[in-house]
Structures are given as structure tokens and as C-alpha cells.
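[1] Give me the fold of what follows.
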Amino acid sequence: MRTFRALLTTAATMAAGVALVMAPGTAEADTATTAQKAWSCPSGYVCLYTGTAGTGQRCYTDISIERWTTPSCNTRKFMSSFNNGTAAGGVNHVHAYTKYSYGGGDYHLVRGNKGRLTSDEHPTGISIKSIKWTSS
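    Prediction:
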């Protein structure tokens, strides 16, 4: 009976997790699988990837986040990004910051652009701590 109850608890927890990822206005993470194509990013979201060219673990959001505290996202270094925002409402540019409260380095991610987040100074990627959606 305990094993069956544990399975039910696990199933309920997994179902709740899936519902959370699918809810609008979220900032979440998932691990890319072999079935997931590079640069996979839902329409209306900005996606950050731990690998180059839109590969690796993906963290994404469609809202501004002053303190990105999702554990699987705020402890990662990102090597590439894709702003798959929409033109609706004119708020389609993203500013990704290396510090909380929109501070530190500012990476401007223009709608529709896919790019790298590495440089000579940051060859292993950058940590993003806050994200702001803007009109420019």
C-alpha cells in the first residue's frame, strides 16, 4: 500500500509541475531532449540556453523578473539566447541583466534574434539574474 501511495504522490507532483510550466506569465526551466530542436522557444517568450546555438538546458519567461530566483535558472551560465517575443503591445525587446533589480551588465535581446552570450571576457557564458521586457 505504501508503494502505491508513493506512486500516486509522485504522479500528482509531476502533474502539478507540468501545469506550472504551461501557465502563462512564468519563468521556468527544462532540459532539452534529443527530440527538442535547437532554438526551441515558445512564441511570446525569451529563451536562454546553457549550450551554444540554442542547445542545452533552456530557461524561459514571458514576463519581467526583478529577481530571477528559479533555482535551476539563477545558478546557470547561459551561452545563447532567442527572443521569440511578439509585436503585440510594442513590448518585445528584452534586457537581460547580470545582477538582481536590473543591475550589472545589460544584454539587449531584440525580438526575433538568436545569438550567443559568450565573449572573450565570458567564454563559458553569463549568469542572468533579472530580465525586463521593454519597447526598445
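[2] only C-alpha atoms for contact and neighbour calcs from this point on.
    Will do.
[3] So which residues of the chain form helices?
    2-22, 71-74 (DSSP state H).
[4] Can you say which of those helices is packed in most?
    Greatest average neighbour count among the helices of the chain goes to helix 71-74 (a mean of 16), per mean count of other C-alpha atoms under 10 Å.
[5] Would you mind listing the outside residues contacting that helix?
    With contact meaning C-alpha atoms under 8 Å, 6 or more residues apart in numbering, helix 71-74 is reached by 28-29, 59, 68, 127-129.
[6] same thing but at 7 Å, please
    With contacts defined as C-alpha atoms under 7 Å, 6 or more residues apart in numbering, helix 71-74 is touched by 29, 59, 68, 127-129.
[7] I have a second one here; can you model it like the first so I can compare?
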Amino acid sequence: MAPSAASASTQAAWDCPSGDLCVWTGIGGTGSRCTWSNADADWYYAPTVCSWADDQVVGSAKNSGTSSSYNWVILYMRANYTGVCYAIAQHGGTLPNLNHWFRSHRWSASGSC
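    Below is the predicted model:
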């Protein structure tokens, strides 16, 4: 499945495809959504561009990952997996009220940054 960015206007809160990381502009899985099925070193550039990430904070995030090798996704505030980070456990783990800037993420076997 190719990573994509999509509007949340037609989606229920916390609607996130199985296997993906989803982030929203609003709290509680609401607002505009971006999704990825793979790691991304810079959300501002290809392969996936999160159209709003350069001028809006991430309000909430969900890890719908299903990998037996990677139990976590790590969100980083800067490109190339640097800066302050937050870890989200897979199988529907959420961070419902973030209000932070993020710019990259990767899947991890542990919740350590």
C-alpha cells in the first residue's frame, strides 16, 4: 500500500488503515490526516508529503502497525530521525493530545528513541 495524505472530512475519528501510522491536525484523531505505511525521513518531501505538516502542529497520532518485527513507531520533531521524540506502541496505540511539531518517523523494535 502506498503512503498517502488525505483529508479527514469523510473519516470517523481515529480512522487509520491497518498497518499504518496516522497523524491528525486535531486532538482525538480529528481534522486533516496524513498516513504512512513506511518510515519517512522528512514529511516535507517525497516519497510522501504531509501537506499541512510544515505549517500546523500534529494534534494526535495513532500507530495501527501490525508488524511482528516492529512494535513501535517513533515520531521525531526534526528531519532525519532527530530531535525530541515520542514513541507509540502498535496495535492501535494513540497519542490523543500532542500539539507538537513533527517532521519524521520510523518503525522500531523498542520504544526507545
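[8] will you turn the helices of structure 1 into TSV that also has distance to Lys99 of structure 1?
    As requested, these are arranged in TSV below (distance: least, C-alpha to C-alpha, whole Å):
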stretch	distance to Lys99 of structure 1
helix 2-22	24
helix 71-74	10
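[9] still on that earlier bit, which one of the contacts of helix 71-74 of structure 1 is nearest to Val94 of structure 1?
    Using C-alpha to C-alpha, Ile128 comes nearest to Val94 of structure 1 of the contacts of helix 71-74 of structure 1, at 12.0 Å.
[10] any idea what the closest one aligns with in structure 2?
    Taking TM-score structural alignment, Ile128 of structure 1 has Phe102 as its aligned residue in structure 2.
[11] What is the neighbour count of the nearest residue to its match once chain neighbours are set aside?
    Leaving out its chain neighbours, the residue that sits closest to Phe102 of structure 2 by C-alpha to C-alpha, 6 or more residues apart in numbering is Met77, at 4.0 Å. Number of residues near Met77 of structure 2 (other C-alpha atoms under 10 Å) recorded here: 17.
[12] can you pull the contacts of the aligned partner of Met77 of structure 2 in structure 1?
    In structure 1, the residue matched to Met77 of structure 2 (TM-score structural alignment) is Thr98. Residues near Thr98 of structure 1 by C-alpha under 7 Å, 6+ apart: 104-106, 127-130.
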